[in-house]
Structures are given as C-alpha cells and as structure tokens.
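Student: Fold the following, please.
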Amino acid sequence: MKKLALPAVLLLAPLLASCASGTSADGETSAPPPPPAGEVHWSYAGDAGPDEWGQLSDEFVECSAGTAQSPIDLPDHAEQQTTEPPTITAWPTVGESVDTGHTIQLVPDGDASEVEWKDEEFELAQVHFHMPSEHTVEGEVLDAEFHFVHTTEEGQALVIGVLAEESSTENEAWQPFIDGAAEPGTEDLPLDVAAMLPTDPTFEEYTGSLTAPPCTEGVEWVVYHEPIELSAEQIAVLKDAYDHTARPTQAQGDRVVYEGTIDVEQELAH
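Tutor: Alright, predicted model coming up:
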C-alpha cells in the first residue's frame, strides 16, 4: 500500500471551512463558517468549483494533475475478486456534529471503529456526507453518500463509502447523524458504526484520492455495494444543510476495481 502522510487537520476534517454556502432549515441561504486566515477558498460550483481546484493553489495541483483521483463510476459487480478482505471492529460511542463549511461531520469521542487490512490498522476519525452521491454505479447517481474516514498513526487513509437512497422508512441508526446535521455543534450523539453499515457485506475496492482539495492520492477506498435507505424527511434534513457537495466522477484510467465481502465485528465496549 502506498504510504500517505496527510496533515492531521485533513485527517480529522478533510472538508474544512470554505466559502461554499449552506441552507438553513427554514429554506433560507445561510452564511457558512468563515475560512481560517490564509485558507484557500474552494467550492462545488462557480469560479472556485471542481474544474478549477487544481489552479487555486499549488497545494491543490493534484486535483487536476493527478492520475488516480476519486470518485469514479463503479461497476454493478467487479470481475476481479480481492484476496484480502478487510475486517471492521466497532464499538458504540458518542460524537459531536461539526459544520466544516462544506459538509457536516460526526466526530467520535473516543474509539468507534477500526479496520484491519493489508497489515495495517486504521481508526475512525470522522463521518461526513455528500449530496448527491460522489461515486456512481453504472452511471447512476444516488441520493447521498457517507464517508467513514479511517487513518493510521502514520497518516495513511482508508475511506469506507456508504451510498444512500430515499425510502418510506426512517433509518433509526442514522437518526443521530441527521439530528447533528440539523443542529451542528450537538454533542453526545450516539454513534454505532456497525448499525449504520449496510447488511450486505459486498463492497468494491480501488485506490484513489481525497474527493476534495488537496485531492491527495494514495487513499484506499472500500465502497459498499448495497445502499442504505433513508426516509424522505431524513434526506430533506441533509439537503437543508448542504444540497450540492459532490465532486464529479474522475477517469478510472488503468486502475482495477476489486470486489469482496467485509467482515464486521461488533463489541459492547473498547
């Protein structure tokens, strides 16, 4: 696996404050958190949108010059099978919702999940969402996508992607995240990773990048094949927070997409 030394601030908040605008629950456009001094303004539309990211800063050059970028269009089923499936071990905990200026994150207070894969151990740093989905499946765009960002002590990154589609039933496991999206800054939100993942363990795997500036490559992606279902009301809350936070799909090039099944183990405490 390629070693990836990401700055700590990116590991905990890869979608930090920018000038992208959000929408409040009453439908009015709200001002996002101001970017830190010296931070480069980037967005999902307009002059600072995805097509321009690589020209906004020398630190963002990989967004346009990179050859292994994310997201990509995934096959319905990959022909190649992975020979070393990952294992997720999860513990129920609580977290705080954070508005980064581009998305809402749920940041765990303590251990929430770890992934053992390819002789590495990755720990969950945060969960955030994109709307609509960034990864597509055979060209189909889904309603939303969640990213469970895991990292090692050395700075390697593994992201578990969970696609989402609208249904008529509320998803109880995801309601704490939805509550945090409605009221950023909320603390002690229940975070149960095992309950939030799809029941079908099938996934597609490939090597890509962060999907937001600086678009750093060397990120391992594991995207669940089966989407979770959220109610129309839950989808509406996410849309009220940020209704367009998806980078367009990037060229796959000669990268191979593998398919496998993931093993999820849930423990009561850690």
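Student: from here on, contacts and neighbour counts on C-alpha atoms
Tutor: Noted.
Student: just the helices in the stretch 1-150 of the chain please.
Tutor: For the stretch 1-150 of the chain, the helices defined by DSSP state H, counting those that start in this stretch occupy 8-12, 53-56, 62-65.
Student: Out of the ones you listed, flag the one nearest residue 261.
Tutor: Among the helices of the stretch 1-150 of the chain, the nearest to residue 261 by Cα to Cα is helix 8-12 (25.6 Å).
Student: element containing residue 264, please.
Tutor: strand 263-266 (DSSP states H and E).
Student: Quick check: residue 145 vs residue 39, distance?
Tutor: Distance from residue 145 to residue 39, counting by Cα to Cα, to the nearest Å: 26 Å.
Student: Alongside the first, I'd like the structure of this one:
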Amino acid sequence: MEEIFKKKYVGRLIRVGVIACACSSASLAQASEAKTKPAAAPAAAAAGEESLDLLRQRLAERLSSKGDAPAPGMKVTASGGHEEAGKAAKAAKAGKKAEPAAHAATEHAHWGYVGEGAPERWAELDPENRQCAIGTRQSPIDIREGIRVDLEKINFDYRPSNFAVLDNGHTVQVNVAPGNALQVMGRRFELLQFHFHRPSEERINGRQYDMVAHLVHKDADGKLGVVAVLLERGRDQALIQTIWNNLPLEKGQPLAAPGLLDLNQLLPEDRSYFTYMGSLTTPPCSEGVLWMVMRTPVQLSSNQISIFARLYPMNARPIQAASGRLIKESSGGP
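Tutor: This is a model prediction of the structure:
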C-alpha cells in the first residue's frame, strides 16, 4: 500500500509539472528506479523513501524561493490558479455586462407629454432641464387679476413671406423667411417660427381654449418674446388651412411650401393683450421670456382642429404657479 501511495504521489507531482523544475536529473533517475523495484526489498524501499524525502524538500525550497510555499498540510494542486482565473473571468464578464448598462443610463428618455417623458419628469431627463422643476417664473400660467393699464401697442411688422412646414415630433412648426418682426416696449423682435399646442397652454381666468399658436421672436440681445394667439372652435381659418395643406409626410423634414404666407391673417382684430415674464413651455424651460397673450381669440373650424388632433391629441404643458408675478393687461383696441 505504501508503494502504491508513493507511485500515486510521484505521478501527481509529475503531472503538475513542478518536479521537472525542482528536481535534478539524478533525482529523477532515483525516483524512476524506486518506482520499478519491488516493495519487498528493504534497501530499495529506503532509497525510494530517501528520494521521496528529497523531492519534498526540494519542492518546498523551490516554492519558498518564489514566495508561493503552501501552508503546512495544504496539498499542492493546480486548481487554485484556475479558480482565480475563473474569478477574473467572471469579473471581466461582469464588467462587460455593466458597460452597456452604464451606457443605457446616459441615454435619456425623450421628453413629451405622456408616459416616461411627461412634463413632471422633464427635469429628470436632462440636467439642462433643471429650470423645469426649480424655476420660479415658469409658463404657462392661468392669467388672472391682470392690472389694466395703458400699455404700448404691439407694432406688428408682418409681410407676405416664403415658409416651410415642419413636424418636429412635438408639434407642427412653421419656419418663416426673415423680414417679419414686431416692436414693443422700445425693443424690436424678429420672428423665428411659430407652432401650435392643443389644447391651449395658457388660460384666462380659468378658461382653456381649443388650441393656441405661439409666435416666437428674438431681439438683438438674444431675448425671446412670444405672442400667443388663442384659437377657439368656429369658422375656417384661411392661414391655418394653408399650413395644413402643406403638412410634410415625414417627421423632421421641413417641406418648403409654394406661395407666400401673411401672418397678419392669424392676428385678431383687437390687438389688446396680457403681458408677463415667463419661460419656454418646452425643455429646457428657460426663463426670461416676454409673453404677450392676445386677449381676443381667433376662430378655426372643427375639421381644422381634428386634423391637428390626429397628429397631436394633446401637447400642452400643465399650468405653472404664478408665484406672485405681475401681469399687465392692455386697454388698447385695434
């Protein structure tokens, strides 16, 4: 039994591949001779025992010189290295799995009006949208208790212009050629574009209208001024029908329309208005926007409302806190 144990032990050491490094050629010869002689010869058994002791000693010295000497009683096997490699492989594999997750975390949900991108989550979708949550002069508001004063009339300098219609994924937007502007409060604002919301974002004394058109302007200092034209159900509106006639078939691709567009047709005859300081009603909800909300609504037909509703059933931001802002109401007429 002892000889069988020696054979298995020496065979295991040879398979590990450590003996070849630790043993001299003479020691290997002795080990081989010990394996082939019968166990009944005492001298051979003693020589084998001596060889085995020598192998153990030199193996221990070899491992000790590498700083890998096993603890007393620990078997020398190759499994430890594979176990560590397995842990490293698992760690690497986990790292590879974590990378797409980290990438996904940076992909923000796109803002909208329902679901994960709804207005109450705009600030969470992008750090640039912080004002949507912490701003104190946000729009839209319910316009109540405006101070009626003799406000300067808005001088609209609109003229027939080329235009293009764009479905930008949030609304129908109309880009108008340069040359349209307004003057108010000693400042001139150039028209950039106008677009629509359903229902109206702003309310007047609690009343919400069917739709609203927002005409977005910018002055020489980069300050924005927005004119809101409230739209209510009634008769056909010629300018809006012209826009609907030129709706693009694809989102994100503006369609240059034939003919000219005269924005004076969209304005009410009564040019009196409310004004207050607010913000954009879409992300990033930047504040410092001069709002001018026309007091008198403009009519459009039920069919014209239905056409927009098929594209955007609801694209209005909820009412924001007025936060004690001053609201002025003009008393002027046409």
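Student: now for the helices of the stretch 1-150 of the first structure, which one comes closest to residue 153 of the first structure?
Tutor: For residue 153 of the first structure, the closest of those is helix 8-12, at 9.9 Å, according to Cα to Cα.
Student: quick one: whichever residue in the second structure pairs up with residue 222 of the first structure from residue 79 of the second structure, how far?
Tutor: Applying TM-score structural alignment, one finds that residue 222 of the first structure aligns to residue 292 in the second structure. Residue 292 of the second structure sits 78 Å away from residue 79 of the second structure, going by Cα to Cα.
Student: What of residue 170 of the second structure?
Tutor: Between residue 170 of the second structure and residue 79 of the second structure the computed distance is 61 Å (Cα to Cα).
Student: what about these two, which has more around it?
Tutor: Legend: neighbour count by other Cα atoms under 10 Å for residue 170 of the second structure and residue 79, higher for residue 170 (19 against 9).
Student: What is the equivalent residue in the first structure for residue 124 of the second structure?
Tutor: Looks like residue 124 of the second structure aligns to residue 55 there (TM-score structural alignment).
Student: Once you drop chain neighbours, what's closest to its match?
Tutor: Nearest residue to residue 55 of the first structure in three dimensions, chain neighbours excluded: residue 61, at 6.6 Å (Cα to Cα, 6 or more residues apart in numbering).
Student: Hmm, residue 30 of the first structure is touching residue 23, no?
Tutor: Yes - at 5.4 Å, residue 30 of the first structure counts as touching residue 23 under the criterion of Cα atoms under 8 Å.
Student: neighbour count winner among those two?
Tutor: Using other Cα under 10 Å, the more surrounded residue of residue 30 of the first structure and residue 23 is residue 23, with 18 against 12.
Student: wouldn't that one be in contact with residue 241 here?
Tutor: Yes - between residue 23 of the first structure and residue 241 there is a contact under Cα under 8 Å: 5.3 Å.
Student: any residues in contact with both of those two?
Tutor: Taking Cα atoms under 8 Å, 6 or more residues apart in numbering as the contact criterion, no residue touches both residue 23 of the first structure and residue 241.
Student: From residue 138 of the second structure, how far out is the alignment partner in the second structure of residue 247 of the first structure?
Tutor: Aligned counterpart of residue 247 of the first structure in the second structure: residue 317 (TM-score structural alignment). Residue 317 of the second structure is 11 Å from residue 138 of the second structure, where distance means Cα to Cα.
Student: out of those two, which sits in the busier spot?
Tutor: The neighbour count for residue 317 of the second structure versus residue 138, taken as other Cα under 10 Å, is higher for residue 138 (25 against 22).
Student: Could you check how far the counterpart of that one in the first structure is from residue 138 of the first structure?
Tutor: Using TM-score structural alignment, the partner of residue 138 of the second structure in the first structure is residue 69. From residue 69 of the first structure across to residue 138 of the first structure, the span is 18 Å (Cα to Cα).
Student: Repeat that for residue 198 of the first structure.
Tutor: Applying Cα to Cα to residue 198 of the first structure and residue 138 of the first structure gives a distance of 19 Å.
Student: same check, this time on residue 82 of the first structure
Tutor: In this view, residue 82 of the first structure and residue 138 of the first structure are 20 Å apart by Cα to Cα.
Student: okay, those two: which has more neighbours?
Tutor: Comparing residue 82 of the first structure with residue 138 by neighbour count (other Cα under 10 Å), the higher total belongs to residue 82, at 17 against 11.
Student: Assess the claim that that one and residue 259 are in contact.
Tutor: Yes - with contact defined as Cα under 8 Å, residue 82 of the first structure counts as touching residue 259 (5.8 Å).
Student: Let me know how buried the aligned partner of residue 118 of the first structure in the second structure is, in neighbour terms.
Tutor: Residue correspondence to the second structure (TM-score structural alignment): residue 118 of the first structure is matched to residue 185. Using other Cα under 10 Å, residue 185 of the second structure has 10 other residues around it.
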